[in-house]
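Engineer: Please find the sequence and the predicted model below.
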Amino acid sequence: MNKRIAITSGEPSGIGPELMYHLSKLEFEDIQFVVLGDRKLIEKRASLYGSDFTISEYDKNRFEPQSIGNICIMDIPLNVESVAGHMDSKNAQYVIKLLKTASDGCISKEFKGIVTGPISKAVITEVIPNFTGHTEYFQNLTNTKKVVMMLGCDKFNVALATTHLPIKDISKTITKELLFEIVTILNHDLKTKFGIKKPHIISSGLNPHAGEDGHLGTEELDTIIPAFNELREKGIDIEGPLPADTMFQDKYIERADAFLTMYHDQGLPVLKYAGFDSGFNTTLGLPYIRTSVDHGTALDLAGKGIADAGSLICAINLAANMARRSIQE
């Protein structure tokens, strides 16, 4: 089975290129990681952390597991020279090329998955006005109807029914059809990408106290509970809806393969408190593995060699574990 994973180095003026140094501190007997980006840029920025690494040129006909001291790079040249901390829209197409090359490589089976470094939506939208982010870009490239954002740390995973929506729009967005889509994708990918035979999903309600039998809102009674009952009839092991303020207890964490929350700030504050430096992001529903760092470009830290690589290492380890556990369909 192909266990080669692409790592996109991200916005060239941010911390992404220099964080690639930390790949040289990792060893995998069965996984090859290939960094996509400008070789000279990555070599220069990675050197901020030390010179104890070598760069090998990527050859798709030669499988080389990740070894300590090495960074394997597919050289994709910048459009213009990049200055740390100062974004330039002339490199927006370069960033897009990194993403498209990685995605195309997954579709052709050259890669098993992608780990994405941080990008700036602002600089890309100067050139591509309708660009909204990694997730939507990969979704459109692969003609995927629906994707699910799941974030996690070393303690638990949280999937989101809705993502970046104003609070006032959430209730009308959570429909029976949406919950069917979200939970079905979550259950499917926990099986096929995480190798969990019988996933156990625990979900929050929307309202305080999960609606308290309709006294604090009726969305649970009208939509969420009926949807979950039907999903259980289809063989999906979902528990809830539970009150969000008491859901993240050890007794639930021990049993949950993933939590589902109804909106972005219902679950993520808890997750980031529990493991901010070990956080990762994965996109479920795509035809390939995609994990990501859980932070931005950090322009203020770029070029200084002080950015923390914890999230990148977590995203790399997650991608490797998913590649090992994933089931070919």
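Structural biologist: Here it is on my side, so go on. Residues are numbered from 1 along each chain as shown.
Engineer: C-alpha only now, for contacts and for neighbours.
Structural biologist: Noted.
Engineer: any idea where the strands of the stretch 151-300 of the chain begin and end?
Structural biologist: 157-160, 200-204, 237-242, 258-261, 280-284, 289-293 (DSSP state E, counting those that start in this stretch).
Engineer: Let me have those in JSON lines, extended by mean neighbour count and distance to residue 303.
Structural biologist: Compiled in JSON lines, the strands of the stretch 151-300 of the chain are given as follows (neighbours: other Cα atoms under 10 Å; distance: least, Cα to Cα, whole Å):
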{"stretch": "strand 157-160", "mean neighbour count": "26", "distance to residue 303": "32"}
{"stretch": "strand 200-204", "mean neighbour count": "23", "distance to residue 303": "42"}
{"stretch": "strand 237-242", "mean neighbour count": "20", "distance to residue 303": "45"}
{"stretch": "strand 258-261", "mean neighbour count": "26", "distance to residue 303": "37"}
{"stretch": "strand 280-284", "mean neighbour count": "25", "distance to residue 303": "23"}
{"stretch": "strand 289-293", "mean neighbour count": "26", "distance to residue 303": "18"}
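Engineer: Does residue 161 touch residue 148 like I think?
Structural biologist: Yes - Residue 161 is in contact with residue 148 according to Cα atoms under 8 Å; the separation is 7.4 Å.
Engineer: Provide a list of residues in contact with residue 54.
Structural biologist: Contact criterion Cα atoms under 8 Å, 6 or more residues apart in numbering gives 69-71 as the residues in contact with residue 54.
Engineer: related to what we said a few turns ago, of all the strands of the stretch 151-300 of the chain, which lies closest to residue 212?
Structural biologist: The closest of those to residue 212 is strand 237-242. By Cα to Cα, the value is 10.1 Å.
Engineer: for comparison:
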Amino acid sequence: MVCAKPMIGITMGDAFGVGPEVLLSAMAENKIAEVCNPIIIGDYNILKYVNGVIKSSYELKKIFDIGEAKFESRIINVIDLANMNIEQFKKGIKSSIFCEAFLESTEKAISLVMANKIDAIIGCPYLNETVNLARSEVEVYDYPSYVAKILDQQVFLMLLNGDLRVCNITLHVPMRVACDLITREVVLKTIKIVNDTVQELGVPKPNLAVSSLNAHAGNTGSYGWEEIEEIEPAIKEARNLGINVTGPLSGDDFLKDILAEKHNAYIGMYHDQTYSVLKLFKNKNLYSGLILGAPIIFAIAGQGSGLDSPFRNIVFSRTLTQTIESVLKLLKTR
């Protein structure tokens, strides 16, 4: 359990989108420094440029080690990875330059938290489709898959928007692959992790809902056997462990319950069952993500990369402060 003001490493996100703007705009509101000691991880020159564009009154301090940080008024500590060329910096484009910087900042943040130099990590917005440009052999598409690769852990992604919490059994994978990944063991593991996380977020006795995979929840096997062979046994075992969980719900019932916010968290089988609904149902620019199943706390400030909106005054700094609020709740229980 963390007692002092926690040290949180925040990666820069997509330099060609709104990542740096979200980060620096939130820092300028001074709310972040009130609750934690933030350490920014990224390219100092890019951040300095963006800081000037948004006319922030805060000063960036370049450091290369945590021990050099100074947590003083209007000072933003930046661990400079010096991995981008300011002359190649163009807002609103897709670039392999960002991809390499994204991977390096994520690696650096994870190394710091594993060495107990920081307490948690928050990743700023990025663009999924450009992550694989620089290292095609890596086969990662987002923060969760790269965390899983580095730590050799199976992880899950929970998205939060206010009291609405959703998580999927699978990450960003093709539908044909997703179906094969839905096993009794993985469904049960997800239910347990989601239940524990929702408790850490302040709900003592969570009420969870689990979706089906097939139409009409398989219709007793007529439309598929995954519900009978994999999902239902996992739910039954979770109930035997004392977890309050409903399902498997057919697609329409699952959606109806999400819209009514009937449960404390919703577990889907694949991406579009939950994430799309969360982004459509509430302000899509005010959600955050928590990577579950890893031995570290790694959160994501949602909003999308915003390649079409940098420097257009539509950045939502609230997405980062909201993410920090969730991280602080987790830190209090660990």
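Structural biologist: Great, that's in hand. Predicted model only: the values in this text are computed from it and were never measured.
Engineer: if we can go back for a sec, tell me which of the contacts of residue 54 of structure 1 fall in strands.
Structural biologist: Helix and strand membership here follows DSSP state E; of these, those in strands are 70-71.
Engineer: Among the contacts of residue 54 of structure 1, the buried ones, what's the PyMOL command?
Structural biologist: Buried residues within the contacts of residue 54 of structure 1, as defined by 16 or more other Cα atoms under 10 Å, are selected in PyMOL through the command that follows:
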select buried, resi 69+70+71
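Engineer: would you turn the contacts of residue 54 of structure 1 into CSV with distance to residue 62 of structure 1?
Structural biologist: Converted to CSV, the contacts of residue 54 of structure 1 look like this (distance: Cα to Cα, whole Å):
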residue, distance to residue 62 of structure 1
69, 18
70, 15
71, 15
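Engineer: Show me what residue 274 of structure 1 aligns to in structure 2.
Structural biologist: Aligned counterpart of residue 274 of structure 1 in structure 2: residue 281 (TM-score structural alignment).
Engineer: do residue 89 of structure 1 as well
Structural biologist: In structure 2, residue 89 of structure 1 lines up with residue 96, judged by TM-score structural alignment.
Engineer: before we move on, what about residue 19 of structure 1?
Structural biologist: For residue 19 of structure 1, the equivalent position in structure 2 is taken to be residue 22, counting by TM-score structural alignment.
Engineer: still on that earlier bit, what's near enough to touch the match of residue 274 of structure 1?
Structural biologist: Under the criterion of Cα under 8 Å, 6+ apart, the neighbours of residue 281 of structure 2 are residue 259.
Engineer: which residue lies farthest from the center of structure 1?
Structural biologist: For structure 1, the residue at maximal distance from the C-alpha centroid (Cα atoms, centre = their mean) is residue 215, at 36.7 Å.
Engineer: Roughly how far does that residue sit from residue 305 of structure 1?
Structural biologist: 54 Å (Cα to Cα, to the nearest Å).
Engineer: which stretch of helix or strand covers residue 33 of structure 1?
Structural biologist: strand 32-37 (DSSP states H and E).
Engineer: quick one: that strand aligns where in structure 2?
Structural biologist: By TM-score structural alignment, strand 32-37 of structure 1 lines up with residues 37-42 in structure 2.
Engineer: between whichever strand or helix holds residue 96 of structure 1 and strand 289-293, how many degrees?
Structural biologist: In this assignment (DSSP H and E), residue 96 of structure 1 forms part of helix 92-107. With axes from the mean of the first three to the mean of the last three Cα atoms, to 10 degrees applied, the angle from helix 92-107 of structure 1 to strand 289-293 works out at 140 degrees.
Engineer: so who does the closest residue to residue 44 of structure 2 other than its chain neighbours touch?
Structural biologist: Leaving aside its chain neighbours, residue 44 of structure 2 sits nearest to residue 80 (5.1 Å; criterion: Cα to Cα, 6 or more residues apart in numbering). Shown in contact with residue 80 of structure 2 (Cα under 8 Å, 6+ apart): 41-44, 62-64.
Engineer: What's the match for residue 80 of structure 2 in structure 1?
Structural biologist: In the superposition onto structure 1, residue 80 of structure 2 corresponds to residue 75 when matched by TM-score structural alignment.
Engineer: do you know how far that match is from residue 151 of structure 1?
Structural biologist: When residue 75 of structure 1 is compared with residue 151 of structure 1 (using Cα to Cα), they lie 30 Å apart.
Engineer: And for residue 63 of structure 1?
Structural biologist: Separation of residue 63 of structure 1 from residue 151 of structure 1 (Cα to Cα): 30 Å.
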